[in-house]
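[1] no sequence on this one, just coordinates:
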């Protein structure tokens, strides 16, 4: 495939304005991918984003974007609660899809999309592709080789804090800087599990493999939030602790909470304990974990470097999402499947859905999905 893939962006919100559009309109990628269309329910925002980033077409609806004839693939960057229906419609049009996390809110929806995509020969990459990070691949190898002795337990997670309220695109008065954060605090699809704890879940399941059972405690700790003098009612759980069972008495605690993080250098970074020590972030027993091509003189290099994150992309926001999209582009152009699989994303979605059910019922939930772990 010689011509660049024509990519449409569904949603002109924070992730698109801060990450997707800045990365994907850089000159170094335009031989492989060109953003040709963007849509948003606030048409003026889609039009302003298109003008700022040199995108030819702007629409008010995703349906118009899907049928416009100007896109080969889409990245769905709308609120998570819309992902299933929008993904289903994109598949029906034969469009390849990158889903910003998470792909859906239920395992039934994710499974249906995977089956439909297979029937339509549509490729799906679903963020977050944490196992693309060389560090996490090396951690998995170290554990399999016995560097921790017998692994005993692990912990990972993330906190909402004020992150979304403080994003740069929400502080101004023009159409590209007054994006509201309300959906993050409302069902369906809001809350820190789908938005932030998803990173830790992908990391731990990527390193340790699929989980077998989950139980949880969950509730709403902050019932309303204030944003620029306006009150946002919060009708979704914002304080959840999940306990994952990997079998043979290996357990992991994953948190998605209103505030308070254990490790902050990278969202979702794990601590994994064993009989011979501990892996904490990028350290094994207090020493940096070595792996090929590790660069030590750039901040956060342990977490940022992925195959396409080079040059200017290293210093730009949301580089990991750009990497996931480029995984899809390579798959389309070179028929080279990504290790960022929809099946892995589906397993993580089942953990989240089952955790909420466990918290509601008080009954530990058995997990049914699985995925192929890295060798």
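    Okay, I see it. Note that the structure is a prediction, hence the values are computed from the model and not measured. Numbers count the residues shown, from 1 in each chain.

[2] Going by C-alpha atoms from here, please, whenever you check contacts or count neighbours.
    Will do.

[3] helices and strands around the helix ranked longest in the chain, which ones?
    Longest helix in the chain, counting residues (DSSP state H): helix 342-361. In terms of contacts (3 or more Cα pairs under 8 Å, 6 or more residues apart in numbering; DSSP states H and E), helix 342-361 is packed against helix 107-120, strand 124-126, helix 198-208, strand 213-219, strand 365-366.

[4] What lies in contact with it?
    102-107, 110-111, 114, 124-127, 193-194, 198, 201-202, 205, 210, 214-218, 242, 363-365, 367, 369-372 (Cα atoms under 8 Å, 6 or more residues apart in numbering).

[5] hmm, 7 Å instead?
    103, 105-107, 110-111, 114, 124-126, 193, 201-202, 214-218, 242, 364-365, 369-371 (Cα atoms under 7 Å, 6 or more residues apart in numbering).

[6] for stretch 120-127, same thing?
    Here stretch 120-127 makes contact (Cα under 7 Å, 6+ apart) with 91, 94-103, 117, 321, 324, 328, 340-342, 345.

[7] Which ones among those residues map onto strands?
    Using DSSP state E, the subset of the contacts of stretch 120-127 located in strands is 96, 97, 98, 99.

[8] also this one, for the comparison:
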């Protein structure tokens, strides 16, 4: 087993790469060795901005023997292909969500990793942040008794008003279900365990959208996926949940409320790493704030947990197993919306263990 900081290459130098690189380059247990992109000039610019020594294409990054983990930040349609190429080069892979475009792609990635005894990880890692970790501790402590129901929703008018290249959000692998669903579904599974079956209704409000900012402002593009999804999720032996994912709502709403036998818990936005976390008892007339503790560092802590777990020989939390289960949930929801029937979920996963209370991303633990 290797020692010392874990070498990382980042593939995909788009908008989200800046958040990852700011954090990954600040973690002493990780060394970012390369930035790769189809656009070599963009890769070089991003690498310079963050003090990364090597830039180029994917093959350049994979050729570095010190690279142990590839962080795959490419567009959803490329997730599986980049993951497979990286695994075949002997690298562990941590990808942005969604895990893959469909179950067939996802299964190929899982099989390749298993055959090569390599690890898979996947965003979102927001469930490792202080807000949702504190929610997990609150539920396990019995603060609201036994969970019986969940109401979750994320609603907006979509990302085209602020994103300079929003078209991929409205192509297969996108839409509110595949773009925002991973945050909400991963949070729910991390709290309540795997889902057994789902049902859904889906709609599309408009056939076209318009880019609202950047150099392509005013460009009209097609909408190829449902933009409003209502889902019902059945957690065996636990709660049932309703979930709404919408790019059609003028009302901005981001909520997860867990109802228990002794009260209710209002969780923070699962696309964030902080609070607030609120609770109320059966006879309370208002919410009260629950103290939140843990890391508030943003995207990249899942990569760090993978790196540390790799050295320790322990399971990592933002795992490929968890991401594959969430991928099946989204696929089953989409299929249920088309067929108007309950769909079984055949994969399973284990709810990840909480992070230790003293887990500090900026403390050097690997020597």
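    Thanks, I have the structure now. Only a predicted model underlies this, so the values are computations on that prediction, with no experimental measurement involved.

[9] TM-score for this pair?
    The TM-score (TM-score structural alignment, normalised by the length of structure 2) is 0.82; 332 aligned residues with a Cα RMSD of 2.5 Å.

[10] thinking again about what came up before, just the buried residues from the contacts of helix 342-361 of structure 1, in ChimeraX please.
    Applying 16 or more other Cα atoms under 10 Å to the contacts of helix 342-361 of structure 1 leaves a buried subset, and the ChimeraX line that selects it is:
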select :103,105,106,107,110,111,114,124,125,126,193,201,202,214,215,216,217,218,242,364,365,369,370,371
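
[11] The longest helix of structure 1 vs structure 2, average distance?
    On superposition with structure 2, the mean distance recorded for helix 342-361 of structure 1 (mean Cα distance after the TM-score superposition for structure 1) is 0.8 Å.

[12] Trace residue 208 of structure 1 over to structure 2, please.
    When structure 2 is aligned by TM-score structural alignment, residue 208 of structure 1 is paired with residue 192.

[13] Neighbour count added to the ones in strands among the contacts of stretch 120-127 of structure 1, as TSV?
    Shown next, in TSV, are these (neighbours: other Cα atoms under 10 Å):
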residue	neighbour count
96	25
97	26
98	27
99	27
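
[14] re the thing from before, what's near enough to touch the match of residue 208 of structure 1?
    Residue 192 of structure 2 makes contact with residue 238, according to Cα under 7 Å, 6+ apart.

[15] next one: the one 10 residues further on
    Applying Cα under 7 Å, 6+ apart, one finds that residue 202 of structure 2 lies in contact with 226, 228, 229, 230, 337.

[16] Grab the nearest non-local neighbour of the second one.
    With sequence-adjacent residues excluded and distances taken as Cα to Cα, 6 or more residues apart in numbering, residue 228 of structure 2 is closest to residue 246, at 4.3 Å.

[17] same check, this time on the fourth one
    Counting by Cα to Cα, 6+ apart, the nearest residue to residue 230 of structure 2 once its immediate chain neighbours are dropped is residue 244, at 4.6 Å.

[18] sec struct for the counterpart of that neighbour in structure 1, please.
    Matched by TM-score structural alignment, residue 244 of structure 2 corresponds to residue 255 in structure 1. Of the three states, residue 255 of structure 1 takes strand under DSSP: H, G, I helix; E, B strand; the rest coil.

[19] Now do residue 255 of structure 1 against residue 199 of structure 1, distance only.
    Taking Cα to Cα, to the nearest Å as the measure, residue 255 of structure 1 falls 11 Å from residue 199 of structure 1.

[20] Run through the helices of the stretch 201-350 of structure 1 in chain order.
    Counting by DSSP state H, counting those that start in this stretch, the stretch 201-350 of structure 1 has helices at residues 301-304, 319-334, 342-361.

[21] With distance to residue 58 of structure 1 and mean neighbour count added, can I get those helices in CSV?
    Compiled in CSV, the helices of the stretch 201-350 of structure 1 are given as follows (distance: least, Cα to Cα, whole Å; neighbours: other Cα atoms under 10 Å):
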stretch, distance to residue 58 of structure 1, mean neighbour count
helix 301-304, 31, 20
helix 319-334, 20, 22
helix 342-361, 28, 23
